[in-house]
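Novice: the following comprises the amino acid sequence and a computationally predicted model.
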Amino acid sequence: MNLLFVADPLESFKTYKDTTYTMMREAARRGHAIAACEPHDLRWQTGRPVAARVRPIHLTGQQDDWFTEEPAREAALKDFDAVLMRKDPPFDAEYLYATHLLQQAERDGARVFNSPQALRDHPEKLAIMEWPQFIGPTLVTRDAQAIRAFHAEHRDVILKPLDGMGGMGIFRVKDDALNLGSIIETLNQNGATSVMVQKFLPEIAAGDKRVLIIGGEPVPYCLARIPQGGEVRGNLAAGGKGVAQPLTDADRATATAIGKVLAPRGLLLIGLDIIGTRVTEINVTSPTCFREILDQTGCDVPGIFVDALERAVGG
């Protein structure tokens, strides 16, 4: 296959842990050709297919100088066998515009994973609303008084922005409501921005589990991201410790139920965040943790993913 990865700058990759790199490495091992571009490289003009200035690359196997590249060239996205959208959040206006360009590329005949429409339809914080049976008490609002009432009911809560990633902007407010007003002002900007508030789940002490779903099927192992020190956040970007472990029966049942519904919508790869038995987020933009699970358990997550990609393209 001839693959195009729409991603962050290649020079920013940390290959010892980067999931997109593990995808590329497995694809290259199988003989697939790889090119990359960034969302700002996408372009459309009347009478022409969606195209991009792409960088054909070859992997070296080294950790630092991990790729060499051929001269960049203009290419229509429809001429690739698959286009993989792997741009990290935030899910801002430019990300949204990129999904529209990618959807136009689909009209041209391109195969895009995850589906651009599915990316728009399933924002990572809000996608959990479809699954009330799997989540804990949650509020989404701009209303400061509603946030205060939710805290008064549940006494210990987590507040987060809807467009954050890696634990950015997450606050815990305990029973004493210390700094609740200031946190509300910071997050909702005087009612201009919606905020998610969730009841604090003490099971976070055992880790915020990243459960991967590929082609509708859960990967047998998850990565429990365990908060360190005085942190409430388990995110690896916030200093959490990643410990791979087999799925529990409950996590497998939850992932199977969600995967069977979401995969047919064009979501080849999904990352559930589960604390205890409660789903807190459904990640669809650029789910990670392939490398950590592979290194700790030997479970070939990149292989499972490329198998699913090959089936999707071949089908």
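Specialist: Nice, thanks for sending it over. Just so it is clear, the model here is predicted, and its values are computed rather than measured. Residues are numbered from 1 along each chain as shown.

Novice: when you work out contacts or count neighbours from here on, use the C-alpha atoms and nothing else.
Specialist: Fine.

Novice: what are the buried residues along stretch 45-61?
Specialist: Buried positions in stretch 45-61, judged by neighbour count with 16 or more other Cα atoms under 10 Å: 49, 50, 51, 52, 53, 54, 55, 56, 57, 58, 59.

Novice: do the same with stretch 131-149
Specialist: For stretch 131-149, burial by neighbour count (16+ other Cα under 10 Å) applies to 135, 136, 138, 139, 140, 142, 143, 144, 147.

Novice: hmm, back to that, now, which of the buried residues of stretch 45-61 sits nearest residue 32?
Specialist: Closest approach between those and residue 32, by Cα to Cα: residue 58, at 10.4 Å.

Novice: quickly find the element holding that closest one.
Specialist: strand 51-59 (DSSP states H and E).

Novice: same thing with residue 222?
Specialist: strand 221-226.

Novice: what's that strand in contact with?
Specialist: Identification of contacts with strand 221-226 by Cα atoms under 8 Å, 6 or more residues apart in numbering yields 204-212, 233-236, 240-247, 289, 292-293, 297, 299.

Novice: same thing but at 6 Å, please
Specialist: For strand 221-226, contacts defined as Cα atoms under 6 Å, 6 or more residues apart in numbering pick out 207-211, 234-235, 240-247.

Novice: just the buried residues of those residues.
Specialist: 207-211, 234-235, 240-244, 246-247.

Novice: mark which of the residues you listed are part of helices, please.
Specialist: Assigned to helices by DSSP state H, none of the buried ones among the contacts of strand 221-226 qualify.

Novice: I'd like the residues you listed laid out as TSV, including distance to residue 7.
Specialist: Putting the buried ones among the contacts of strand 221-226 into TSV (distance: Cα to Cα, whole Å) gives the following:
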residue	distance to residue 7
207	28
208	25
209	24
210	21
211	22
234	24
235	21
240	24
241	25
242	24
243	26
244	26
246	30
247	29
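
Novice: let's bring in a second one:
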Amino acid sequence: MRIAFLADPLDSFKIYKDSTYAMMREAARRGHEVWAFEQEAMRVQDGRVVAHAQALALHEGGDHWYRVLDRAELGLTQFDAVLMRKDPPFDQEYLYATHLLEHAERQGARVFNRPRALRDFNEKLAILRYPAFIAPTLVSCRPDDIRAFLAEHGDIVLKPLDGMGGSGIFRLRHDDPNLGVILETQTHFGRVTVMAQRYLPAITEGDKRVLLIAGRPVEWCLARIPKQGETRGNLAAGGTGVARPLSERDREIACALGPDLVAQGLLLVGLDVIGDCLTEVNVTSPTCFQEISAQSGIDVAALFIDALEENLTLKN
């Protein structure tokens, strides 16, 4: 098969932990052609969605982990699969890319995750689809609403709807001397919508990343433990990743959401779970493949390529 990865610049990959690299490596190991292109390399010409793409040969380790075998302008329908692995932010250019990818789908391209699902599933707001599994949550742009929510729960977390890697997240308590300025800054004086959730003390045990592949949970998750004095467990915020078997609650959440997520066209999803509560549904470019594989012995990339091959075979 010929598999294209729409991704960030290849030279920016940290291959010791990058999940897209793990996918590429496994696809190449199986003899599939691995191609890559960036978001800016895609365009519509004469009605066709095309991209300036590179065919890659992969090498194990080192800074020079790939070699370009060929460069070509190809229609997205000329690939057996296009994997959308561009990291957030989900900005206007990302949005436009999903529209181009959806146009390519109409022409016959196979895109994973589906572009419409990428637009529909804001990674914070998507939890509202599954109210049985979430902590008390408020979504509002009004500082007074957030103050009332804080008064009710006493200890909350405030997060932007477009953040990633834990950026812009604040823990707030009723006696916080900076409460006013934080609310003004986060809501831009009542003009930007944010999410507030009751603080979950179980964060000290880790913010768990539960991977769903074709609706089925990987049997181990990655618990991201906050560093000392930090509320956020995100690895980008200094958290430590510890792989663990899924708890009964983790599996309950994953199995309940799996069928719906697959029906939406989401082949790969990363659920974030703190304690017993679902906190995010990550669909843009879920990570943690290599951390889970290294500590559990589960080859997550192999599970993913298995699912991709199965999906493509069933559709042909």
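Specialist: Sure, I can see it. All values derive from a computational prediction rather than experimental measurement.

Novice: which is the next helix or strand following the strand holding residue 58 of the first structure?
Specialist: Sequence order places strand 67-69 as the next helix or strand after strand 51-59 of the first structure, per DSSP H and E.

Novice: what range in the second structure matches that next one?
Specialist: The counterpart of strand 67-69 of the first structure in the second structure, counting by TM-score structural alignment, spans residues 66-68.

Novice: centre of the chain to the matching stretch, how far?
Specialist: In terms of Cα atoms, centre = their mean, to the nearest Å, the centre of stretch 66-68 of the second structure is set 26 Å apart from its chain centre.

Novice: and the helices in the stretch 51-200 of the first structure, which stretches?
Specialist: Applying DSSP state H, counting those that start in this stretch to the stretch 51-200 of the first structure gives helices spanning 93-108, 116-121, 144-154, 180-188.

Novice: so which of the ones you listed gets nearest residue 271 of the first structure?
Specialist: Nearest to residue 271 of the first structure, of all those, is helix 116-121, at 12.9 Å by Cα to Cα.

Novice: what's the average distance of that closest one to the second structure?
Specialist: Mean deviation of helix 116-121 of the first structure relative to the second structure after superposition (mean Cα distance after the TM-score superposition for the first structure): 0.6 Å.

Novice: how far off centre is that helix?
Specialist: That offset, for helix 116-121 of the first structure, works out to 13 Å (Cα atoms, centre = their mean).

Novice: list the contacts of that helix.
Specialist: Under the contact criterion Cα under 6 Å, 6+ apart, helix 116-121 of the first structure has outside partners 99, 103.

Novice: hang on, the earlier thing: post-alignment, the match of strand 67-69 of the first structure versus the first structure, mean distance?
Specialist: Superposing on the first structure and averaging over aligned pairs (mean Cα distance after the TM-score superposition for the first structure), stretch 66-68 of the second structure comes out at 0.5 Å.

Novice: what comes up buried for that stretch?
Specialist: Across stretch 66-68 of the second structure, burial judged by 16+ other Cα under 10 Å covers residue 66.

Novice: can you give the contact residues for it?
Specialist: By Cα under 6 Å, 6+ apart, the list of residues contacting stretch 66-68 of the second structure from outside reads 55, 56, 57, 58, 59.

Novice: can you tell me how far the residue nearest to the third one when sequence neighbours are not counted sits from residue 181 of the second structure?
Specialist: Right, the one you point to is residue 57 of the second structure. The shortest distance from residue 57 of the second structure to any non-neighbouring residue, by Cα to Cα, 6 or more residues apart in numbering, is to residue 67 (5.1 Å). Distance, residue 67 of the second structure to residue 181 of the second structure, using Cα to Cα, to the nearest Å: 50 Å.

Novice: could you do residue 162 of the second structure as well?
Specialist: Residue 162 of the second structure sits 20 Å away from residue 181 of the second structure, going by Cα to Cα.

Novice: for these two, indicate the residue with more neighbours.
Specialist: Each of residue 162 of the second structure and residue 181 has its neighbours counted (other Cα atoms under 10 Å); residue 162 has more, 17 against 12.

Novice: how close does that one get to residue 280 of the second structure?
Specialist: Going from residue 162 of the second structure to residue 280 of the second structure by Cα to Cα gives 12 Å.

Novice: for residue 299 of the second structure, same thing?
Specialist: 24 Å.

Novice: burial check on the nearest residue to residue 261 of the second structure once chain neighbours are set aside, number of neighbours?
Specialist: Among residues not flanking residue 261 of the second structure along the chain, residue 215 sits closest, at 6.6 Å (Cα to Cα, 6+ apart). Neighbour count for residue 215 of the second structure, taken as other Cα under 10 Å: 22.

Novice: list the residues that contact residue 215 of the second structure.
Specialist: Shown in contact with residue 215 of the second structure (Cα under 6 Å, 6+ apart): 258, 259, 262.

Novice: which stretch of helix or strand covers the last one?
Specialist: Element membership for residue 262 of the second structure, per DSSP H and E: helix 248-263.
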